[in-house]
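In: coordinates only, sequence not included:
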């Protein structure tokens, strides 16, 4: 039987319009996102290693080289400020921009913005700003998805599914956490979902995580697999930790909003704003190196290096303030890792206090550190299910499931009781409808 050209065209069109074709396309997009995010992660690691070597070498060199380093950071800050002014869509984490694009309030222009997001993210984070790679990775995923969809045309609804799946793939590749990527898309990016959307998000996330595993391995981001579960008698303190992180998470958000308002209030030109936190990073790099950077090394060091409770609290205060200063500058960078670092510090701080009081044992401090990360995420982002699964996948230890649920719920309820709104919702509102800061409030009227 001879098939005519018309019949073949109709068959191809029918297959291309099927659900299976959409799911296959989501897998292709996810794999592409994974390889781009792998490049992003690799270059960030190299930049962080270089910065560490610089701060190790500078104390033994003449002061002239410290001045040269400061000048280099100032020039980098001017470049970051100029790019952020020219391309506002690449500012910050990028998650509010994706939400705005999915709601039809913003437009993703992937051709110039994808490479600029990569370059500014590597430069700013590599120079020592207290910002994270995960938000930018999510936006990078959306840009890659948009680029693929410029070749393969799809109806608007299917495009939304595929771009959301690409965003989920960005988180999956950044954290080696495919389930967290899917749940983040469900909780944060889409208010409702269908089986097709779920399949697209799962296909893209698994493909991206697989691409990342080819280069970084299948092991979790943090190796806490040998830590025993917290006993039931410790659960009341888990609730206390959730309450503390819910309150600190609100303080974290207010610091972000306050910083954004202060940059505006003092009329600092956008091109100069990144110079301020980069200048601050120099003395911090010498005195409190752990405060600079995203916070990955800080979280790892907490599990290996003994620190006093006073130093833990000092690092927590410094991380909160410096993260707010960095994010308010408007350059590219997210808050995922900094907020997880703050949660880890809060958790291990409470664990040390309880161990000092004889209520728990020092061996359980790491339990509180892991729980603190989930609680802080739930309090700030108000996506508790994502926080639970994210920490489970990042730590590689599923012994903490019950305590993670309890601490995340406690933080979420605390944030709800004090009317602390999800940070990405507030940031999107600020971008779409900027508000005039209240002259009687440092945090203005966008503090949620």
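Out: In hand now; what should we look at? Quick caveat, the model's predicted, so the values are computed rather than measured.
In: From here on, just use CA atoms for contacts and neighbour counts.
Out: Will do.
In: ok, residue 104 - how many residues close by?
Out: 9 (other Cα atoms under 10 Å).
In: Second structure for comparison follows:
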């Protein structure tokens, strides 16, 4: 249990040491890159040893019991296990992994964390150990990036720094997989990030070096690079061979394009069949096992096949068979989204193609060596598939350790790249991302001007602060009279902490004479005046803050910066025009009735359990007020691609809508329906209110205590704050009666009052709600006011309540019973009264009081809802102007419920 305080102290120390800097200290970045390189190398070694052990067991059993039985079974069983593992625990861990890393570095919200790394590692071992024709290097890149992303969450970083750490992890993964540190760095620069800034290169180089060294330490007794192809015959290159290297580049470009197109076509076909990964990977594993069992025995050593080709141990007939079989099996395996890469298969196919071209050239020139062509073919085919010619050259060079191979590699790779780009532009990874709706711009993205603006240029220098020597009793009036929700706490001009409404809520049980320094939050997150606004905005979003103190030197408070300050600066930079970004939503189902109503009710629904109840309430109001009902269901989708191209199962929502349509026709209610796929539920509801000109929004409320600083919950709080129309929240009761859950025959309705405007407006909806009852079972309305014992000495609460009951009785044409209650707790008094009178519903008017009373006295509506089994209604009238304060529930005993 002592771990948690230690972790909190560690986080506080990091924040105080790190966030006040103008930029991320390179020492932290280098240290983090070392850790990333080490853990990435360990993951690569685990994969290598795991694949070797499982593969050796597979071949040993095949020799004992027969390959035709063992190899297909291994492919089917372990392929199916890998598919189940991915589907059950982490879908982003499927596929090669390079597209996911590339999208994450392009700032798409692609999951990268420890779960992805673990599932990827296990899935790769199962797939490759089961005999599928894929490689392990691309998964190590994915795993390295995922581990780096997870580590960057534990260390305080900016978004740009996190991207650089992810790139470093990818470089370390490739360096450890091939033991090629230079190629790891170049692959990040050439394909993944296309960034040559100093910090990117530094961290990538360090991570690659550490990854390669760690891999060597655990595999050999020295640190000399083990060139796996160094035992090949002497590499020679003459000018007379150039035409054959050009031919090799052309053939590699054509075959690479054919491979890419075949993978995309087969993958698209498989996804249209809606097959699970278990079936897709398992079946292809079975096919691969059968094929390998029928092929010559040398084909079963997938890891050593490249060396067989380059060393000239195979005849040209066997090399042709290797190329064709590897080509087909790689297409089948990669199209299933199995966790495996194309690096190793591309090198094998390239070496086979190069050997064949060299064999052809040997008939024309005696000095042609097939080995040199095999090495050049590796780079050419790799270039055609991945479109990274420089990385391909360096990988083959580092694998051979022979500089003489560079010139033939350059000729073949350049030709292959030109041919492939002419036939099928961009790499396979870009096309795979496009099938998921992710389009990476070829040109350099627009420069983020927020990175050039400093906090000191935008901050407010006049800061309302509190001295730490103040008491809680002295602080309360200051917070009540201020529109701020948090204050820096200073001592002698130096920042020592912050005091927010959360701290105030935590101190609700403390004495009012307690000193501020005992209840404030010490060591707050701060920024330096030279910190870029992009980093400030990241910190505000990551920690859900509304403001950050700006300090310099020895924690001297010089200003404060808020979200509003950043927005104002963005508007200024955009030429003074506020650009409202669209909230993408795509309508997949819609019905419309004639537009003849005098108003509109917007009814967002979630599930069938609550939909019928909310519909009955909305229908009753619509019939009384001559309104129409807009019924909306929002299905939240991933931001990784446009809603219009995402495949989502929404048949269940359509069936619910059609059921409500039938009920609406039976009750003769004007009813419109719509199902939308959208990124944000709240934004879609707000947009619908604007476009449909809604007059009333009816929301379901669970009545549970929300987390954090929320009052009703994240979505509901935003709608209360921003929806311009009237709003009715309904928390369903749990009483089990013959009538629906929100109705109880011959029951009372309780309406607490305090003289506010919202409860008056709610009276207009009561006749509609009462009409849900049979006329003989119409409920009685009780109005109540809770007052403190000391208030009874100043006035007669019953007199005021009786006059109000008489006035409302005339308006509603029904008797109203006034009940004053004396108590020190509003929630307890109303809950007890509702239980004693067997009330079917409690009607509350939302308050226009600020959040201060909410944090002092607690969330009163939630307290009432949790203490009773009755239905609770909360009504808030329309917002008159955009500058009006956010409407929140009432919370002070001195003010009642609707002040």
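Out: Now that the structure is in, tell me what you want to look at. All of these numbers come straight from a predicted model, not from anything done at the bench.
In: And the helices in the stretch 301-448 of the first structure?
Out: 309-328, 336-356, 365-381, 384-395, 401-417, 423-432 (DSSP state H, counting those that start in this stretch).
In: Please tell me which residues of the second structure the fifth one aligns onto.
Out: In the comparison with the second structure, helix 401-417 of the first structure aligns to the range 406-422 (TM-score structural alignment).
In: Contacts made by the matching stretch with the rest, please.
Out: If you take Cα atoms under 8 Å, 6 or more residues apart in numbering as the criterion, stretch 406-422 of the second structure is touched by 237, 242, 245-246, 248-254, 256-257, 372-373, 375-377, 379-381, 383-384, 387, 389, 392-393, 397.
In: Average offset of it relative to the first structure?
Out: Aligned to the first structure and superposed, stretch 406-422 of the second structure gives a mean residue distance of 1.0 Å (mean Cα distance after the TM-score superposition for the first structure).
In: Now find how far off-centre stretch 399-418 of the first structure is within its chain.
Out: 19 Å (Cα atoms, centre = their mean, to the nearest Å).
In: Pull the number of nearby residues for the nearest residue to residue 225 of the first structure once chain neighbours are set aside.
Out: Residue nearest to residue 225 of the first structure in three dimensions, not counting chain neighbours: residue 397, with 4.7 Å by Cα to Cα, 6 or more residues apart in numbering. Residues lying near residue 397 of the first structure (other Cα under 10 Å) number 20.
In: How about the one 4 residues further on?
Out: Neighbourhood size, residue 401 of the first structure [other Cα under 10 Å]: 15.
In: Then residue 404 of the second structure?
Out: So residue 404 of the second structure, with other Cα under 10 Å, has 15 neighbours.
In: Can you tell me the SS state at the closest residue to it other than its chain neighbours?
Out: Spatially, and ignoring its direct neighbours in sequence, residue 404 of the second structure is nearest to residue 235 (6.4 Å; Cα to Cα, 6+ apart). When classified by DSSP: H, G, I helix; E, B strand; the rest coil, residue 235 of the second structure comes out as coil.
In: For residue 134 of the first structure, see how far away the closest residue to residue 393 of the first structure other than its chain neighbours is.
Out: Excluding the flanking residues, the one nearest residue 393 of the first structure by Cα to Cα, 6+ apart is residue 177, at 5.6 Å. Computed with Cα to Cα, to the nearest Å, the distance linking residue 177 of the first structure and residue 134 of the first structure is 11 Å.
In: Next, show the common contact partners of those two.
Out: What both residue 177 of the first structure and residue 134 touch, as defined by Cα under 8 Å, 6+ apart, is the set residue 171.
In: if I've got this straight, residue 534 of the second structure is in a helix?
Out: Yes - Residue 534 of the second structure: assigned to a helix according to three-state DSSP.
In: That one - how many residues pack around it?
Out: If you count neighbours by other Cα under 10 Å, residue 534 of the second structure ends up with 20.
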